[in-house]
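Chemist: Build me a structure from this.
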Amino acid sequence: MPWVLLTIAGLLEIVWAYYMKLSDGFSKPWPTLATFVAMFASFGLLSLAMKQLPLGTSYMVWTGIGALGAFVVGIVILGEAVTPLRLVAAAMLLGGLVLMKLAS
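Modeler: As a prediction, this is how the structure comes out:
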């Protein structure tokens, strides 16, 4: 169950990062509200997962899901650049997440 909570927390990190971008520096009220609601839920689920999982593992997986997800959202939805070096960096992050899960 803690891994499920941690995964949902990581997915919510993607949501709040995306809406933070849409908030335009917190100048737009609805994206700003969505940012803070998703952020609160993400932190809450992370804290519940951390009751049973180690700090380092929890935080690395949470930020990794958020970073990789934001990377994909940036490319797919926001039209950000896809370069070989960015793809290698994302693959390295993914490899680190897989290794951290295996090491747990």
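
Chemist: hey, let's count contacts and neighbours off CA atoms from now on
Modeler: Fine.

Chemist: and the spatially most central residue of the chain, what is it in contact with?
Modeler: The centroid of the chain falls nearest to G66 when counting by CA atoms, centre = their mean (1.3 Å). Each residue near G66 by CA atoms under 8 Å, 6 or more residues apart in numbering is listed here: G10, L11, L12, E13, I14, A17.

Chemist: The first one touches S42, doesn't it?
Modeler: Spelled out, that is G10. Yes: the pair G10 / S42 is scored as a contact, 6.8 Å apart, by CA atoms under 8 Å.

Chemist: hang on, the earlier thing: so the residue nearest to the centre of the chain versus G25, what's the distance?
Modeler: Counting by CA to CA, to the nearest Å, the gap from G66 to G25 is 19 Å.

Chemist: and for comparison, fold this next one:
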Amino acid sequence: MNWLVLIIAGLFEVAFAFCLSKAKEATGNDVYLWYGGFFICATISFLLLIKAIQTLPIGTAYAVWTGIGAVGTVLLGILVFKDPANFWRVFFIVTLISSIIGLKYVSH
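Modeler: Take a look at the predicted model:
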């Protein structure tokens, strides 16, 4: 169950990175809405991470959490913000995903 909580925490990390990116592009009062979304998503992400580390090793949980955030943010950048998707970028994303899966399977 705590692995699911950790995955959701990582997805909220992607959401707060998305909010930061949108705040950078926003004007007027919309900036404050995006920063509010950032604050809410960051708070939820950290609270779920705290819940997950009650039973998961902190090193593994933190690595998985940041890995999900990193992979999700890069994929979001490619799919939504039209960031470049060259061979080496995709190769290292796949390597990171493989490492996250590996950490899950070697953790007790």
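
Chemist: Post the TM-score for the overlay when you can.
Modeler: Overlay of the two chains. TM-score (TM-score structural alignment, normalised by the length of structure 1): 0.95; 104 aligned residues with a CA RMSD of 1.5 Å.

Chemist: returning to what we had before: to which residue of structure 2 is the residue nearest to the centre of structure 1 aligned?
Modeler: Aligned counterpart of G66 of structure 1 in structure 2: G69 (TM-score structural alignment).

Chemist: For that match, pull up the helix or strand it's in.
Modeler: helix 58-79 (DSSP states H and E).

Chemist: ok, and for that helix, which residues are buried?
Modeler: Residues of helix 58-79 of structure 2 classed as buried: 60-62, 64-77 (neighbour count, 16 or more other CA atoms under 10 Å).

Chemist: Tell me roughly how far that helix lies from structure 1 on average.
Modeler: With mean CA distance after the TM-score superposition for structure 1, helix 58-79 of structure 2 departs from structure 1 by a mean of 0.5 Å once superposed.

Chemist: Which helix or strand lies directly C-terminal to that helix?
Modeler: Assigned by DSSP H and E, the successor of helix 58-79 of structure 2 is helix 87-106.

Chemist: can you name the residues of structure 1 that that next one overlays?
Modeler: Under TM-score structural alignment, the match for helix 87-106 of structure 2 is residues 84-103.

Chemist: Just the buried positions in that stretch, please.
Modeler: For stretch 84-103 of structure 1, using 16+ other CA under 10 Å, the buried residues are A90, L93, L94, L97.

Chemist: Quick one: residues contacting the nearest residue to the second one once chain neighbours are set aside.
Modeler: What that stands for is L93 of structure 1. In this structure, L93 of structure 1 finds its nearest non-sequential neighbour in G64, 6.7 Å apart by CA to CA, 6 or more residues apart in numbering. Contacts for G64 of structure 1 (CA under 8 Å, 6+ apart) come out as G10, L93, L94, L97.
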